[in-house]
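Student: Any chance you could fold what I've pasted below:
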Amino acid sequence: MLSKQTLDARSFLRKELRDARRKLTIAEHEEASRGVMEQLNALSLLNNARTVAGYLVNDGEVNLKPYIDSQWETHPPKHFSLPVLHPICKGHLLFLSYSRHTKLVKNKYNIEEPALSCQSVIPTSQCDVILMPLVGFDLNGNRLGMGGGYYDRTLAFTQTTTGFHNPLCPSKPKIVGIAHDVQEVHSLPVAPWDVPLDAIVTPTRTLRF
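Tutor: The predicted structure follows:
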């Protein structure tokens, strides 16, 4: 259980950092998107990844769409999925296959996501890499999300070794946070449920942990 002081500090930082990324100009957002694409193209853990979970831009996040579009042109192309609010397990996410032809709908947060289809579900454990947006980060690899806990609940299984002896799923997904450089802080107040990251990518650098 976090103290009220820690919760208040996280809420304050969340508001401050969301405001900072919203204040970036259109040109700065476009430059950030290009920079992150370059960093991701050089990230070794994505070299052999075939199934990658991404996200669609919202609330001033770094736009991953140019990177996703470029990876559809590779040989073989990467298979992408997007997060969808779980219709049964509240507070959790599903990942659904995403292509140029995927029908998108807006969820209750006004974020575009694939229309729900059981045939399109990709088990989270079968994603090689998960690219997730961050609200804030520090150089120790700590992260701050939007506050809903969706990714933390969905990825909590990565903190155990149970279920990773299946030859069809030999390893845990690698988790990579995506953020603007202005979202860095000296030190983040950490919560016990925060899922750690394997890397953080910004428009100018990649941090590995």
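Student: switch to C-alpha atoms for all contacts and neighbour counts from now on
Tutor: OK.
Student: mind listing what the residue most central in space within the chain touches?
Tutor: Geometric centre of the chain, nearest residue: Met132, 0.5 Å, by CA atoms, centre = their mean. Applying CA atoms under 8 Å, 6 or more residues apart in numbering to Met132 gives the contacts 54-55, 175-178.
Student: Could you also give me the structure for this next sequence, so I can compare it with the first?
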Amino acid sequence: MTFREMTPTSPSDKTAIRRELKRRRRILSAEQQKQAALALCQRLRKLPEICRARRISLYLPVNGEIDPTPLIPWLRQRRVAIYLPVLRPFSDNSLWFVAYGDTTPMVKNRFGIAEPCPRFAAQRRNRLPAWALDTLMVPLVGFDQHANRMGMGGGFYDRSLAFMRRPGPAPTLIGVAHACQQVDTLPIEPWDIPLNAVVSDTGVVRPTKTG
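Tutor: The predicted structure follows:
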């Protein structure tokens, strides 16, 4: 049985699949990564949720994550405000969303990910509550045919977006990944925040409509 065909039913299953999918993206060559990023961004530019957004959060890739940053010049040309996730200090693994520009001072956080420096991020004028974003791009380790997401396991996005379980304003959530990170089915956990779509270098997956 391949990983694409597996449905994780236990923590050990999920750990094994997460390890394999992370390996798949890490072994992509620099040229494969570049071409995948360009193909991803071509698809993102056609997505209605991206085209109409005026405030977007994306991320800076690490460890083989697909790279959404080739989209930045196009967003700048359209005068879209760009934000990055930042580890919120003194919190239970949740995120701030902080303005990102050419002159934003950057540091590496405890995971080795570049993010706006704490002093810049702590200034309220430089950050936006997640509910005020139009569109939020979410990195992922794996996804399935129903646009369910497997994250890194830290729960950063799920905690930061828990407010979306209640009525009120909320961003559109777009998962982004390499096509090789797709599996057939993933379990849905009670704390999972659903995505509106997953976009890869080869296609777009939407949640299955019920009812």
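Student: Now do the same for the aligned residue in the second structure for the residue nearest to the centre of the first structure: helix, strand or coil?
Tutor: For Met132 of the first structure, the aligned position in the second structure is occupied by Val138, per TM-score structural alignment. In three-state terms, and counting by DSSP: H, G, I helix; E, B strand; the rest coil, Val138 of the second structure is strand.
Student: so how far is Asp158 of the second structure from Val138 of the second structure?
Tutor: From Val138 of the second structure across to Asp158 of the second structure, the span is 11 Å (CA to CA, to the nearest Å).
Student: And for Arg165 of the second structure?
Tutor: For Arg165 of the second structure, the distance to Asp158 of the second structure - CA to CA - is 10 Å.
Student: Can you work out which residues contact both of those two?
Tutor: Ile193.
Student: And those two? Which one has more around it.
Tutor: Higher neighbour count among Arg165 of the second structure and Asp158: Asp158, with 18 against 12, using other CA atoms under 10 Å.
Student: Matching that one against the first structure, which residue comes up?
Tutor: For Asp158 of the second structure, the residue aligned by TM-score structural alignment is Asp152.
Student: Check Gly101 of the second structure too.
Tutor: Per TM-score structural alignment, Gly101 of the second structure is aligned with Ser99.
Student: I'd like to know which elements the longest helix seen in the first structure is packed against.
Tutor: For the first structure, the longest helix by residue count, based on DSSP state H, is helix 4-22. Packing partners of helix 4-22 of the first structure (3 or more CA pairs under 8 Å, 6 or more residues apart in numbering; DSSP states H and E): strand 136-137.
Student: Superposed on the second structure, what's the mean shift for the strand it packs on?
Tutor: Strand 136-137 of the first structure differs from its equivalent in the second structure by a mean of 0.2 Å after superposition (mean CA distance after the TM-score superposition for the first structure).
Student: now that strand, how far from the centre of its chain.
Tutor: Mean-position distance between strand 136-137 of the first structure and its chain equals 12 Å (CA atoms, centre = their mean, to the nearest Å).
Student: what does stretch 85-105 of the first structure give?
Tutor: 14 Å.
Student: Alright, I will stop here.
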